[in-house]
Structures are given as structure tokens and as C-alpha cells.
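Student: my questions are about this predicted structure, shown below with the sequence.
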Amino acid sequence: MELIAKATALVGGTIAFVRRMNSPQQQAFGTAPEIPEARKQGIMTLKMPAAEGWKDGHLPTCAPGLKVNAFASGLDHPRWIKVLPNGDVLVAESKEQAGPPKTLMDHAAQATMRRVKAIGKSANRVTLWRDTDGDGTAEIREVFVENQNQPFGMELVGNRFYLGNTDGIRVFDFTVGDTALQGSGEKLVDFKPHGHWTRSLLASPDGSKIYAGVGSLSNIGDQGMEVEEGRATIWELDVASSDARIFASGLRNAVGMAWEPVTGKLWTVVNERDGLGDETPPDYLTSVVDGGFYGWPYCYWGQTVDDRVPQDAELVAKAIQPDYALGGHTASLGLCWMPEGTLPGFGDGMVIGQHGSWNRSKLSGYKLIFVPFKDGKPSGPSRDILSGFLSEDEKLAYGRPVGVVIGPDGKSLLMADDVGDIIWRVTGA
């Protein structure tokens, strides 16, 4: 496997270098992005920095007026965060567990992912972290639940705790203040595992529904659409009846979700398809409507047809154009609403953890960014909150941003870094 990794890095680096010479100079960002014409790549670009981590006091770079510290460290691939009403912080520790590679491209992709610790043995647990003295650093760590199946999303409704494993949603009885779940819980919904494996969860403001992001198995329905049934969707679970249905579809990999308080709309960040170029198509932030279809795999950014896919003209015609482009292959995963007053110098808007690309000639993402909102809609260019996760020569990843939440004090952000194995805390300087 090490030999494959080295060969992949060499071949991938050569392909990336050649393609970089023709790479767009401007990222496809904002409400009216310039999206380059698709260029079929044939051999997909594979470019992944090696996992370096943070050493010798090295920290992410903060926006002016902010500071950052490690709230918790020594984790095993932390991905998602949930803050409980008493201030306890839950962290899902899990990673992709790759199946047997079927093609040479599978071998190459897996070798590339291992360079940055993106696949391997999963911890399959949720840990609880408690800051007892309020200094912004957790002193207590407890195993909240273990022996799960790639746990990710977490929600609490009353005394019921919901956990999004890759194969479905489990629910447990839970009392706030306890440091661990008891029993094995109850399986409520089954999801197909593998492929895009994360299962984010978000409760409705009134607690009556829970929404779950379920990504596609493949890039563009490569194994047929039958195996994609129930995938590339956001599901809605009725808390009272435990009935579940597809709420929205055509979302290749919808991960983070958040409520926008002015309009009450559900928003999500979506990872788009590969193999059409560095900026084509861009990942995106969008509002989501009940019954909405957002294009995958037939088209992107509205009705731009992907001619690699057998077409469905009726679905293409109804595809909804996303609200805000986030750049090609930025792997925007984390999402939370941040009200004005949380961080100095920042108003209302969405905070997005951009995990970072592995499939373009010039790397993108590797940042925690802010998109300002006004009257329920994005209202301007994004701003960096944290950066510096990638070395200047793009060979090393010090960290990779994932989940983000408002801290227990309401005046901070907590962000999971699955390469640094740290939960970072951002506050005013």
C-alpha cells in the first residue's frame, strides 16, 4: 500500500502540475459565480497533502480581532460536535472505513486518502468534554458512547438523544448532566452505508422533526441509480411517530445543516461531483425546500447538464439552482448559524468548515469561513475566520476543518479538526 501511495503521489502530482497551468485563476464563489465550462478529466486529479498536525506551538491563523486555543486535544479523528444545554461538548470520533478496492482508481484514491488520515480504522465513539472552570479548555473527558458504526450527527430532543450512524439513526434515553449513554438504544431508520458515509442530524426548532443528510454512494451514479435509492438526499424523521421520508433530493452529499432564523428556512452545504475541472462545479450553500430537487446526478448549478450521465429531462427541468457557490471541491462540511455579537466584527451569517480538496490541481478549502446574511439571504463575499491549515507549498496539512458549532458561552466557536485531532475554540482577542 505504501508503494501505491508513493506511485499515486508521483503520477497525481504530474497530472496536477500539468492541469494547474490551465486552472482558473478565480474561484467560483458567491451568488453569481463564474463557473468554467466542464472539461472531462479522464484520469481524475489526485492531489492530497500529507497529514502533518500541529507542532511546537503552531496554531491556525485567526482573522484580525480573534484568537484561537485548543479546547480539547488528543482525539482520534474528530468530525462532528454537539453542545448540550449544560455546556458539555460531545465529539463524534470516526472515519471512513474503506471497502476492498475494485479498480486501479480505487487503489489510487484510497492511497491518497490515507496520506491525510481520511480513511482507516474508525474509533466509532462519541466522547464528552467538560470545561469545569470556564477557562475555555476542557478538563474532563468521558466516553459517552462507543462501539457504534461510524457515528457522526447528534441531536437532543427532550430526554431523547439521537445518533446518526452511517447505517441509520439510533435513539437513546438520556438525562442532561449524565456523562454516558446507557444501553444499546433503538434503531429508528435504516440508511445504506458506504460511499459518502456521514449522517448529519438537525432537529427542527420545535423538536417535532429531525433532518438527516445522506450522501450518494458514488460520484455520478457510476453503479446505476438503483443502488442510489434513498441517497443524495435529506431525510425527515417525525419524532412522535418515527416515520421517515425523503424531504429533498438531488443533493450529492449534503452534510452540515442549519436554520436561518429570519425566514425559518433549512440550509445545507453540499459537496458536488468530481472529474470536470478545478472549479466545475462548485460546492455550495443553499436553502432547502420540501420536495426540492437540486440536480444530482443529471445536472449542476441549475440546468447545466452533465453529459456523462444518462439523462432525465423532467428532473433536469425542475432542478433548483443553489443560493451560494463555495468554490470547486472545497469539501464544505461543517455549518452553523452565527448571530451578530458572537464574535467581534462579525454580523449575522453562516459559518462553514471547509475540509479541503484532494481532487484539483491547486488545492482549495482548508479554512473556516463566514458568509454574511441579510434579510434571510447571503449578502456579500465570504471572510476567513481561521486559515493556515495548509503549508504554502501545499505538501502538508496541519489540520482540516470539519464540524463547527457555537460554543457553550455563546461568545465563541468550536471547530473539529480531524487531522490535528483537536477541537479549536475561537473567541474575540
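Tutor: Received, thanks. Numbers count the residues shown, from 1 in each chain.

Student: hey, let's count contacts and neighbours off CA atoms from now on
Tutor: Noted.

Student: any idea how far residue 156 lies from residue 207?
Tutor: Distance, residue 156 to residue 207, using CA to CA, to the nearest Å: 9 Å.

Student: how about the secondary structure of residue 360?
Tutor: coil (DSSP: H, G, I helix; E, B strand; the rest coil).

Student: now it: closest residue in space, sequence neighbours ignored.
Tutor: Using CA to CA, 6 or more residues apart in numbering and skipping residues adjacent in sequence, the residue nearest residue 360 is residue 278, 4.9 Å away.

Student: same question, residue 215
Tutor: residue 253 (4.0 Å).

Student: contact partners for the one you found?
Tutor: 196, 213, 214, 215, 216, 232, 233, 270, 271, 272 (CA atoms under 8 Å, 6 or more residues apart in numbering).

Student: what's the answer for residue 371, then?
Tutor: With contacts defined as CA under 8 Å, 6+ apart, residue 371 is in contact with 349, 350, 351, 352, 378, 379, 380, 381, 382, 383.

Student: pretty sure it is in a strand, no?
Tutor: Yes - the assignment for residue 371 is a strand, going by three-state DSSP.

Student: please work out how many residues are found near the residue nearest to it when sequence neighbours are not counted.
Tutor: Leaving aside its chain neighbours, residue 371 sits nearest to residue 382 (4.6 Å; criterion: CA to CA, 6+ apart). Using other CA atoms under 10 Å, residue 382 has 18 neighbouring residues.

Student: residue 63 now?
Tutor: 18.

Student: repeat that for the one 10 residues further on.
Tutor: Each residue near residue 73 was counted by other CA under 10 Å, and the total is 15.

Student: my guess is it meets residue 421, correct?
Tutor: Yes - Residue 73 is within contact range of residue 421, at 6.1 Å (criterion: CA atoms under 8 Å).

Student: circling back: from residue 163, how far out is the residue nearest to residue 215?
Tutor: Taking CA to CA, one finds residue 253 at 19 Å from residue 163.

Student: could you do residue 87 as well?
Tutor: Taking CA to CA, one finds residue 87 at 18 Å from residue 163.

Student: that older thread, which of the contacts of residue 371 are buried?
Tutor: Buried members of those, counted by 16 or more other CA atoms under 10 Å: 349, 350, 351, 352, 378, 382.

Student: more neighbours, residue 87 and residue 163?
Tutor: More neighbours surround residue 163 than the other of residue 87 and residue 163, with 26 against 18 (other CA under 10 Å).

Student: next up, the contacts around the nearest residue to the more buried one once chain neighbours are set aside.
Tutor: Distances taken as CA to CA, 6+ apart place residue 154 nearest to residue 163, at 4.8 Å, with adjacent residues excluded. Contacts for residue 154 (CA under 8 Å, 6+ apart) come out as 81, 82, 161, 162, 163, 164, 200, 201, 202.

Student: returning to what we had before: what about the residue nearest to residue 360, which helix or strand?
Tutor: Using DSSP states H and E, residue 278 sits within no helix or strand.

Student: want to compare, so here's the second one:
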Amino acid sequence: MSCKNLNILILCLLFPCLVKALPLDKIKLPQGFSIEMYAENIENARQMALGDNGTVFVGSRKAGNVYALIDSNNDFKADSKIIIASNLFMPSGLAFHNGSLYVAEVDKIWRYRNIEKTLPQIPTPELVYDKLPNISHHGWKFITFGPDGKLYIPVGAPCNVCESELPFASILRLDVETQETVIVAKGVRNSVGFDFHPQTGELWFTDNGRDMMGDNLPDDELNRVTQEGQHLGFPYIHNTDIADPEYRNDQIANLNTPPVLALGAHVAALGMMFYQGEQFPESYQNSIIIAQHGSWNRSSKVGYRLMQVELDKNEVKSYNPFATGWLQGEESWGRPVDIMTLNDGSILVSDDFADAIYRISYKKS
């Protein structure tokens, strides 16, 4: 072995980050925006939640871990990582509420009371709810508390497309104190991202369209709940008027609520949020930013990006790329999952493929 190759081998063993640096220079953003690493080696990073003291909590799916990331010197880079829990059943969903961290496994919701006050000691988790289905297909969760103080939980369809009994293919509202649940929306195939409109309080959510209908059908959707218990069409109708080739029920299909916006087929729209920070330009205020995880079975790949949806009240004004570059040709090096606003108005983006958390910020030129 030559000296040059030996030196490279030593660097690979001692400093793996030097040879695995992510190509952030490939990410294209609007003028004035920049992207940098917030945290690396966060295995299979999924949903994030922000603590009152700035702790960034991160769930995972395949890794089975829940993390706490701490930026102790306020330089917008995590300098310590604490594994709060491990070997859980796809603990993808997290929410922080009244000082406590809520963790969603496929079939259970756990609560870690006053967790920021005890770290690095980890409080004993309390079982909040254990009546969710234990089927892993579309079973991983995205959770958040609504303006009403209730916890919202999606229960995905246990299939690509099928008829299933409730609570499958729905979004639930859980009172974490009484354990009472209410079905907020039906006919929802697989939502892995939602937020509440900052002015109306309505629930808006992304929904992944079914597979095996070709490259271009059906679209993923951006939806809003205008009436409790409304039906979004699955599995009988997709998007506005696309009848499913395998399942038919005209009575239920007629109840279908069309999406606010068709997002594109196979883009895998996951996390979304209404931007309410004060750092970005005015045109971003109350607009929606959506993480598109990217296609897995399309003949040519799509997604792997962040998109911005600009609204006029409840009407879509524009739908444009915000951050692109994780997909280069047909090769991808990252897959965005979730988006969260920090206290300074910048945003964090989780990536379960690159095991990373990015920070996107804006500065006037």
C-alpha cells in the first residue's frame, strides 16, 4: 500500500466526517438564504420537536431511537446528543407540550415529564395511550398538539390500497388526560405531516397517494379539515376525481373532499408547517413549507426537496421549489422529512437518509 493510500485509510478510520461530508453546496435556495449543518450522525432522523429551553428532540423510524440535541453555546450547531430512548417500535413522532415530551410508537404514546429540567438524567416515561393499532405498515406517526390542547395522531392505512375499519386511514384527536379520542378526518391514506392555520386554526395536512397506478397518478395531496369527521376519499377516490381501479363505493366517493393542492405523484410529501418566524421575507409569512421525501418506485425520481405554498387566505397563489439539490440526476444523497422553526426564525430540516439535521437561515444582502 502506498503512503498516500495509507494516509487516506488512517483519515477514514480516525476522522470519518472528513470523508463523508455532505455536499451542502449542491443545495439551491432563493437569494439571501443559506444552509448549514445543525447536527450530524443522527441516525434516521424523523420528526422534531422544540423544547422551551431550545432543546431539539428528534425521533426516528428504523433506528428506534429518540434523541435530544443541545446547542449550549447558541452557535446554531448541536454540541451534544443524548439518546433518550432506544429499541422502540418506530418512534417517529414527537411533540413537546407544557414542559413534557410526547413520543409516539406505532401503538403507544409516552410522556416524559419536565424533561428539560432533568437532562442529562432521563425521567421515567409514563404511558399515555396504548389503544393504537400495532401494524407497522404506514404505522409510524407524526404527532402535534393543536390550539385546543389536544394531541392529533394519524393512523395510516395498513396497505397500499384496501378497505379497512376505523381507526385506520384517519386522523385522531386524543385528550391526553381523559384518553377520549375523536376521529377528525377519514379516508386519509397516510399523513406524515400537518399543522394548524395560524389565523383560522384549521388542520392542514399532507397525504401520500397510493402506489401502482403508474408514474403520474395519483398525486400526493395538501388537504384542510373544514368539518370534523369529513371524508377525504381513500380508497375509492384519489385527488379530485380519480376513481380507484380496484375499489368502488359511490356513496362514500361522493363524500370526497378535494385537496387544496395536488403536490405531484410519488413525491412523498411528509412534514409541513406554516412559517410564522420573523427572519424570512414577508412573502414567506404564513406560507406553507413542505418536505418531499422523494419517490421510491417511480421510473424517474421526483421529490427530494422542500416546496413553498403561498396562500391568499385559503386559496393557493403559488407552489414553487424552495430548496433543491438532494437529488442529482437519478442519484439522491439526502431525503428531507420534517421542518421546524427555531426561536430566531430560521428553520431546521431533518434527513433520515443522510442522518442529518440542517439549518436554513436568511440574511438580507
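Tutor: Arrived safely. Computed from a predicted structure; not experimentally measured.

Student: before we move on, the earlier item: quick one, what contacts the equivalent of the residue nearest to residue 360 of the first structure over in the second structure?
Tutor: Residue 278 of the first structure maps onto residue 215 in the second structure, with residues paired by TM-score structural alignment. Residue 215 of the second structure is in contact with 265, 266, 298, 299, counting by CA under 8 Å, 6+ apart.

Student: so what's the last one closest to, chain neighbours aside?
Tutor: Just to be clear, that refers to residue 299 of the second structure. Excluding the flanking residues, the one nearest residue 299 of the second structure by CA to CA, 6+ apart is residue 215, at 6.8 Å.

Student: now swap in the first one and tell me
Tutor: Across the structure, with CA to CA, 6+ apart as the measure, the residue nearest residue 265 of the second structure apart from its sequence neighbours is residue 219 (3.9 Å).

Student: then the second one?
Tutor: Leaving out its chain neighbours, the residue that sits closest to residue 266 of the second structure by CA to CA, 6+ apart is residue 295, at 5.0 Å.

Student: tell me the secondary structure for residue 9 of the first structure?
Tutor: Applying three-state DSSP: residue 9 of the first structure is helix.

Student: what's it aligned with over in the second structure?
Tutor: That one, residue 9 of the first structure, aligns with nothing by TM-score structural alignment.

Student: and for residue 413 of the first structure?
Tutor: Using TM-score structural alignment, residue 413 of the first structure pairs with residue 347 in the second structure.

Student: and its match, what does it touch?
Tutor: Going by CA under 8 Å, 6+ apart, residue 347 of the second structure touches 339, 340, 341, 359, 360, 361.

Student: need these in JSON lines (columns: neighbour count, distance to residue 122 of the second structure and secondary structure).
Tutor: Listed next are the contacts of residue 347 of the second structure as JSON lines, based on neighbours: other CA atoms under 10 Å; distance: CA to CA, whole Å; DSSP: H, G, I helix; E, B strand; the rest coil:
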{"residue": "339", "neighbour count": "29", "distance to residue 122 of the second structure": "25", "secondary structure": "strand"}
{"residue": "340", "neighbour count": "23", "distance to residue 122 of the second structure": "23", "secondary structure": "strand"}
{"residue": "341", "neighbour count": "20", "distance to residue 122 of the second structure": "25", "secondary structure": "strand"}
{"residue": "359", "neighbour count": "21", "distance to residue 122 of the second structure": "26", "secondary structure": "strand"}
{"residue": "360", "neighbour count": "19", "distance to residue 122 of the second structure": "30", "secondary structure": "strand"}
{"residue": "361", "neighbour count": "18", "distance to residue 122 of the second structure": "31", "secondary structure": "strand"}
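
Student: show me the subset of these that the first structure keeps too.
Tutor: Retained in the first structure: 339, 340, 341, 359, 360, 361, out of these (criterion both residues aligned by TM-score structural alignment, their matches' CA atoms under 8 Å).

Student: pick out whichever of those residues sits closest to residue 16 of the second structure.
Tutor: Set against residue 16 of the second structure, the nearest of those by CA to CA is residue 359 (21.6 Å).

Student: please look at the closest one and residue 40 and confirm they touch.
Tutor: No - Residue 359 of the second structure lies out of contact with residue 40 (CA under 8 Å); the separation is 11.5 Å.

Student: leaving out the residues flanking it, which one is nearest to the equivalent of residue 425 of the first structure over in the second structure?
Tutor: When the second structure is aligned by TM-score structural alignment, the residue opposite residue 425 of the first structure is residue 359. Ranked by CA to CA, 6+ apart and with sequence neighbours excluded, the top spatial neighbour of residue 359 of the second structure is residue 348, at 4.6 Å.

Student: quick one: secondary structure of the one you found?
Tutor: At residue 348 of the second structure the chain is in strand, as set by three-state DSSP.

Student: list the residues that contact it.
Tutor: 38, 339, 340, 341, 342, 357, 358, 359, 360.

Student: show me where the stretch 201-350 of the second structure has its helices.
Tutor: Per DSSP state H, counting those that start in this stretch, the stretch 201-350 of the second structure carries helices over the ranges 250-253.

Student: sorry, back to before: okay, the residue lying closest to the match of residue 413 of the first structure once chain neighbours are set aside and residue 72 of the second structure: tell me how far apart.
Tutor: Distance criterion CA to CA, 6+ apart; nearest residue to residue 347 of the second structure, sequence neighbours excluded, is residue 341 at 4.3 Å. Applying CA to CA, the value for residue 341 of the second structure to residue 72 of the second structure is 18 Å.

Student: equivalent analysis for residue 57 of the second structure, please.
Tutor: For residue 57 of the second structure, the distance to residue 72 of the second structure - CA to CA - is 14 Å.

Student: which of the two has more neighbours?
Tutor: Neighbours were counted for residue 57 of the second structure and for residue 72 using other CA under 10 Å; residue 57 has more, 26 against 13.

Student: thinking again about what came up before, separation between the residue nearest to residue 347 of the second structure and residue 123 of the second structure?
Tutor: Taken as CA to CA, the span from residue 341 of the second structure to residue 123 of the second structure is 26 Å.

Student: check residue 93 of the second structure too.
Tutor: To residue 123 of the second structure, residue 93 of the second structure is 19 Å away according to CA to CA.

Student: of these two, who's got more company?
Tutor: Per other CA under 10 Å, whichever of residue 93 of the second structure and residue 123 has more neighbours is residue 93, with 28 against 16.

Student: which position in the first structure pairs with the more buried one?
Tutor: Per TM-score structural alignment, residue 93 of the second structure is aligned with residue 153.
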